[in-house]
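[1] no FASTA, just this:
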């Protein structure tokens, strides 16, 4: 149902006549898609949450500026995009460098499933289906300057016309097209080679089997077995801890140096984030008499081999809806 229809039902002709509870009802239905949009812009789940709240506050304060020339959704996207640009100007004036994003955070698939289901007027459904939510894409986007980043997301992810993007950002069409060319060139530089066309599909049996083998080898702390599943040019990072390891030898050596083989008993819970398989590892803590959160490994798999591992710390477990502990028998 469109916002205009909702306004008619409320018996008002414009947003300036809507009271705060009714206005909240209008904007809340767009919360998840706006959150995903801000997440793409910022790479941080927490910053995206704050920016959506700022978006709703700005929308309420400026509700009289909605003149109905665009859709209500587009009006909210414009406010959200500008809120993201303001945050980036204040907190991250320089884009990421060196292939890693220290502020990167995972996005639970269970929340992505809340996005609108289908329809040409539901841009986020198409965007997620095109896998522009995967971590490799997020990392590449964070290497772009803020304004070209916004243009790329609005044009290539949400498929907005250049004229609309120019109007929303206060630029000319020529400026938007130029920024889009720069952004696409930057993405080609930072995206993995096999992801240039950014096409993907449902997880296949081969992928599920590889995830199972990786899980078993990890719990067994079988370094050689894990190494055999890695592609030669595999990459591994652990935001917000600095350090990007590229190549099988570098990744395995880092695991050995960090004492992975000497860890205690492990258990694993399978989950998914950013439309990718993820493994939540728990470490046995004798004093607690339970397995407690350790890390979350998010895998990118290409051609039957693991091409990237992004490891997140235990502070991400609650957001992903994971158990806070596992009992000795594996029960929660």
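    That came in fine, so what should we check first? Bear in mind that the values here come from a model prediction, so they are computed numbers and not experimental data.
[2] from here on, contacts and neighbour counts on C-alpha atoms
    Noted.
[3] Could you check how far the residue nearest to residue 97 when sequence neighbours are not counted is from residue 170?
    Counting by CA to CA, 6 or more residues apart in numbering, residue 97 lies nearest to residue 143, which is 6.0 Å off, once chain neighbours are set aside. Distance of residue 143 to residue 170, computed by CA to CA, to the nearest Å: 23 Å.
[4] who has more neighbours, the two?
    residue 143 (22 against 11; other CA atoms under 10 Å).
[5] my read: that one touches residue 92, true?
    No - Residue 143 is beyond contact range of residue 92, at 11.3 Å (criterion: CA atoms under 8 Å).
[6] Show me the helices in the protein, by range?
    Taking DSSP state H as the criterion, the chain contains helices spanning 3-10, 20-28, 31-42, 45-61, 72-91, 109-112, 123-129, 135-142, 146-152, 162-169, 173-190, 205-219, 223-227, 248-257.
[7] Ok, which of those comes nearest residue 270?
    helix 205-219 (8.6 Å; CA to CA).
[8] Take this one as well and set it beside the first:
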């Protein structure tokens, strides 16, 4: 394998585009996920990946092989992401006003940053094959969860990059320092602050009204039979407009959030008021299509058009569960639904 890689590098340096493609294609997917973790946006992760590959092609002659090709690519991708985060286009976007004028007051501003987007599970198929290094603190399934991605977005950019490189990918502190052109001391300082922020957010996100004492929820096996039953009950409640049945599925301190609106509803009472005022307004009916995002169940929600025999895309709901109940629902607008292969409309009848 090493001989093959060495040969590919030599041919790519000589200008062989096919050799370069073969050289990097095994890394492209995990690099996209890496960029998504740092940027919180699939579209921006795709842009960062393309810029990373262009930079790698142009600078392959300077790759001295003191590190592995994978590490070199991660360094380029990380710094590309940091440059994007510094750009003015990364300023928080102004959220459009919510259409329902009768919505209850939110519980607070919430933590979800306005540029957060979900990541389709279909793109994660090969991620589980990437074993993190021995230094990693987070399991692969946890490190793609919506709660973890949200927590990352709360960090300053360099703390974010240091934590992902060290605690998700498992690079040693010296390697992280080299990749970020920083000292080991500054990396360790950044990691200390970043870990406190992320672990506190995850502990808060995973609380379900019980007095749990763990720093972080344990990684769980996704897509279980119990989870399927819970999603089926939620689907049924939405399609029957049964508010009581929906509320039964929620933990007492459930969170509802809707990026890019930096608002959060927390608790059963707030959730009940929200669903009654918005989702289950008189005259509304829905159809639901199941999918998955960030290793979690997700639902494409379609609203009946009163003027046509179709249901139109309304929102993508990403569901966080624990112990057979729903702990959080994060709603995204219809712009993300095509990423999940979801149509813009559904027929009135099957």
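    Thanks, I have the structure now. Model, not experiment: these values are computed from the prediction.
[9] Over in the second structure, tell me which residue corresponds to the residue nearest to residue 97 of the first structure.
    Matched across to the second structure, residue 143 of the first structure falls on residue 154, judged by TM-score structural alignment.
[10] Other residues contacting stretch 281-293 of the first structure?
    263-269, 280, 294-297, 314, 317, 324-328 (CA atoms under 8 Å, 6 or more residues apart in numbering).
[11] wait, stretch 312-321 of the first structure
    Residues contacting stretch 312-321 of the first structure (CA under 8 Å, 6+ apart): 105-108, 238-240, 280, 293-297, 323-324.
[12] counterpart of residue 60 of the second structure in the first structure?
    Checking TM-score structural alignment: residue 60 of the second structure goes with residue 63.
[13] Now do the contacts for that match.
    Going by CA under 8 Å, 6+ apart, the list of residues near residue 63 of the first structure reads 15, 16.
[14] how close does it get to residue 290 of the first structure?
    52 Å.
[15] now residue 77 of the first structure
    45 Å.
[16] try residue 315 of the first structure
    17 Å.
[17] Equivalent analysis for residue 105 of the first structure, please.
    26 Å.
[18] Between those two, tell me which one has more neighbours.
    Using other CA under 10 Å, the more surrounded residue of residue 105 of the first structure and residue 290 is residue 105, with 25 against 20.
[19] The more buried one matches what in the second structure?
    So residue 105 of the first structure corresponds to residue 117, using TM-score structural alignment.
[20] Likewise for residue 250 of the first structure?
    Residue 250 of the first structure maps onto residue 270 in the second structure, by TM-score structural alignment.
[21] How many neighbouring residues does its match have?
    20.
[22] can you check residue 258 of the second structure too?
    24.
[23] likewise residue 228 of the first structure?
    Count around residue 228 of the first structure with other CA under 10 Å applied: 13.
[24] ok, the counterpart of it in the second structure to residue 272 of the second structure distance?
    Aligned counterpart of residue 228 of the first structure in the second structure: residue 248 (TM-score structural alignment). According to CA to CA, residue 248 of the second structure stands 10 Å off from residue 272 of the second structure.
[25] How about residue 130 of the second structure?
    Counting by CA to CA - residue 130 of the second structure and residue 272 of the second structure are separated by 41 Å.
[26] For stretch 26-43 of the first structure, report the contacting residues that lie outside it.
    For stretch 26-43 of the first structure, using CA under 8 Å, 6+ apart, the contacting residues are 3, 6, 45, 47-49, 51-52, 56, 73, 76-77, 80-81, 84, 88, 103-105, 111-112, 114-116, 124, 133, 138-139, 141-142, 146, 149-150, 153.
[27] what about 6 Å?
    Stretch 26-43 of the first structure is contacted by residues 45, 48, 104 when judged by CA atoms under 6 Å, 6 or more residues apart in numbering.
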